[in-house]
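Chemist: attaching a predicted model along with its sequence, questions to come.
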Amino acid sequence: MLHCLRPSQPTSADNLRSHRLPFQGNSSGITSSSGSQASTVLNVTNEYTSALQTSSYSEIRVFLDIETERPGEITQDQLLAQVLRPNRDFVEDILQRAKPGFITDLLWSFFDHSENKARLCLDLTQAIRRAHMLIAPLQDLLHVLPLDSETGSLSAPQCNSAFDLLLKYEQLENPFPSPGSRNVSGMRNCFSDLNTQLESLIKKSNSRIHFFHTVIIGFAIGLISVTIGVIVVGVIIAKHAFIALAAAMVLPAAFIPSKMEKREQYLLRQLDAAQRGTFVLHEDIITIERLVNHLYSDIEVNKRFIRNGLWRGKDMHSIMEVSRQLKRNNVYFQKQLTDLEEHLCLSFAAINRARSHLIQIIKLHQDDHS
């Protein structure tokens, strides 16, 4: 079960290591203002397009190819440490310095969710590999069978091979999670919940900033009014002393909301970066869910078709008809596999850009207060 909010339990400093800030890619691609979701939707495609041009995308492509072509040579944690930027250790090092509280918990949640999504991408990369293994032997056979001719027939060895491979296909477990799987839909819900909480906090933060700004303007107007009054009175009685006294009383009071507004601005930048990253990754998980659901359904349709078509056993005409249908279906299925594989690389790039952008904002805030 996915836990959508990380409890406020700072990690022991003994488990942390010092790191240089491992930024990769350009975080400026996430530039839409909070509350402008229509603009953010338009930026999702641009985010992916620009990710294709970055060196980080190329690195991710290489590591996922290793995972796909030579499984077992590297563990998931090792692979994640190579492709996730910034990595878990660096994030823990930065967030442990933050003041504990609900907002810090939300920032923790963003990094946890994005890491879990990266793990899901690795799991789906493995599922793609298993899907290729599932269809490869059958695909090879379908290429050599005389399926294009209506008058063609199968030899006894071809009939036996086709029957055995079709039966094996039908009996193997579907490598993709089923629609509604908690791994995918649960993660989508976590991102959705986090996005809602961040949007609410952003609205409250904007309201507080507006309040502080109004108070500062009020103090300024009050200072001008008091000064004018003091000048009039000061023409008769020690005007310089009254002016100094008025300024001494008003200026410190005006400084308090100004300082609070600056602190709130820092907080708003962090919330805004987390919300924009959350929204982009939430939209992306919806796309991944759609692609995975199509692949799962196509495999299940093929399996039902095989089951219904081979009920008479090694009947040549039934095997020919089932094989023809599978050959037509596999053209689109192969394209969907390629689309998902490409999208997983783009997802990794989007994850890294969102994480790097947020950690940069947090670190700038900490540096200014150090």
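Modeler: Arrived safely.

Chemist: C-alpha only now, for contacts and for neighbours.
Modeler: Fine.

Chemist: show me the residue at the heart of this protein, geometrically.
Modeler: With distances taken as C-alpha atoms, centre = their mean, the residue of the chain nearest its centroid is L281 (3.1 Å).

Chemist: please compare the first structure with the one that follows:
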Amino acid sequence: MNHCFGVRSWETQRQFRRGQRRERGETEFRSESSGISPIQSPTSTINLTNRAYHIAVRSESYTKIWYKIHRIDDSESTSSPASTILEPDKASISRALTEIPQTKTISLISDYFDYSEHTNHLCIDLHYSIGHARTIYDPLKDILLLPSPEISIAFGRFQTAANPFPELPSRDFDTVQHRLQALRDLLNTEMKRRRWRRKSGEIMQMEEAAKGAFVLRNELRTIERLVCRLHATVESNIGWLRMGERTEVAMMVVLELRRNLSGFDVQLGDLEQHLCSCLNFVNQTRVKLFHQVMFRRNTR
């Protein structure tokens, strides 16, 4: 499966991040000298309307994911960021699964590990889309403070910037959601068939995987809506920027863009939090299932 949404290759991502670090150099120096971290607090823009979500994004595991995903932006490592975030790693899971009898349950659990890994890739790609969007639009906020004639000239530079967000549903995104739903259906069917046999260990594994598939699909549907909204906002901004080249309407465009960019920052923050929440849940479920698999292996 292609995990890149057509945004950029992993090597291109590394080059892009190096450029971001050069651009951030002066800002980071000021931040360090004032004792302020250049990375935003993971709980600074929390939406309090959902109690369960509010609790989740204040958890220690969520905070760990938040800082880890932002630190990889500054990493010079040649390894994939998805593998840096994913726990347990693919090699450990593959090794554990090959050391126990290959039953239908294990086949379904293996599928869940695969689909959760795909979800991890999708979230990481969208994380880079957020960084790309901020790199494009943060300078625009400064331009909006310039006199009208200069604004009209400056707007032309932003029209050629590609929309950093995919136009969903993309094939990759849709495929993962479909497979998660199909897996949950298979797990539920298998659990109903096996209840009378009292195979508690396998039932527990299937219950955990079914719950994980259900939650991840819902998370991806929420993320999909947020990405669609961001894509539409960027397209709207591009339209306003084209109008802004006409000096006589430049100030009207400035007012509209100021309003749009304020909301745009909120949208980026919402998506960022949901991505971290999804990555956190991926790891939590994988760890639980991995421990169950290891227990079965050690008690054979």
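Modeler: Nice, thanks for sending it over. Not measured: the values here are computed from a predicted model.

Chemist: how close are the two chains, by TM-score?
Modeler: TM-score for the superposed chains, counting by TM-score structural alignment, normalised by the length of the second structure: 0.77, backed by 254 aligned residues with a C-alpha RMSD of 2.3 Å.

Chemist: what does the residue nearest to the centre of the first structure align to in the second structure?
Modeler: Matched by TM-score structural alignment, L281 of the first structure corresponds to L216 in the second structure.

Chemist: repeat that for R290 of the first structure.
Modeler: For R290 of the first structure, the residue aligned by TM-score structural alignment is R225.

Chemist: returning to that earlier point: number of nearby residues for the spatially closest residue to the match of L281 of the first structure that is not a sequence neighbour?
Modeler: Spatial nearest neighbour of L216 of the second structure, chain neighbours left out: C278 (7.0 Å); criterion: C-alpha to C-alpha, 6 or more residues apart in numbering. For C278 of the second structure, the neighbour count with other C-alpha atoms under 10 Å is 25.

Chemist: quick one: contacts for the match of L281 of the first structure?
Modeler: With contact set as C-alpha atoms under 8 Å, 6 or more residues apart in numbering, L216 of the second structure has these partners: S116, T119, L180, C278, F281, V282.

Chemist: rerun that using 10 Å as the cut-off
Modeler: 115-116, 119, 176-177, 180-181, 210, 222, 278-279, 281-282 (C-alpha atoms under 10 Å, 6 or more residues apart in numbering).

Chemist: buried subset of those residues, written for PyMOL?
Modeler: Filtering the contacts of L216 of the second structure down to the buried ones (16 or more other C-alpha atoms under 10 Å) takes a single PyMOL command:
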select buried, resi 115+116+119+176+177+180+181+210+278+279+281+282
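
Chemist: for the contacts of L216 of the second structure, which one is nearest R300 of the second structure?
Modeler: Relative to R300 of the second structure, the closest of the contacts of L216 of the second structure is A210; by C-alpha to C-alpha it sits at 24.4 Å.

Chemist: before we move on, which element is that closest one in?
Modeler: Assigned by DSSP states H and E, A210 of the second structure belongs to helix 200-244.

Chemist: give me the next element, helix or strand, following that helix.
Modeler: As assigned by DSSP H and E, the chain's next helix or strand after helix 200-244 of the second structure is helix 250-298.

Chemist: what packs against that next one?
Modeler: helix 51-56, helix 60-71, helix 81-85, helix 90-98, helix 104-143, helix 148-155, helix 200-244 (3 or more C-alpha pairs under 10 Å, 6 or more residues apart in numbering; DSSP states H and E).

Chemist: in the first structure, what residues pair with that helix?
Modeler: Mapped onto the first structure using TM-score structural alignment, helix 250-298 of the second structure covers residues 319-367.

Chemist: superpose on the second structure and give me the mean offset of that stretch.
Modeler: Stretch 319-367 of the first structure, aligned to the second structure and superposed, deviates on average by 1.2 Å (mean C-alpha distance after the TM-score superposition for the first structure).

Chemist: from the middle of its chain, how far away would that stretch be?
Modeler: In terms of C-alpha atoms, centre = their mean, to the nearest Å, the centre of stretch 319-367 of the first structure is found 11 Å from the chain centre.

Chemist: give me the stretch of the first structure that the strand or helix carrying T12 of the second structure matches.
Modeler: Using DSSP H and E, the element containing T12 of the second structure is helix 10-34. Counting by TM-score structural alignment, helix 10-34 of the second structure falls onto no part of the first structure.
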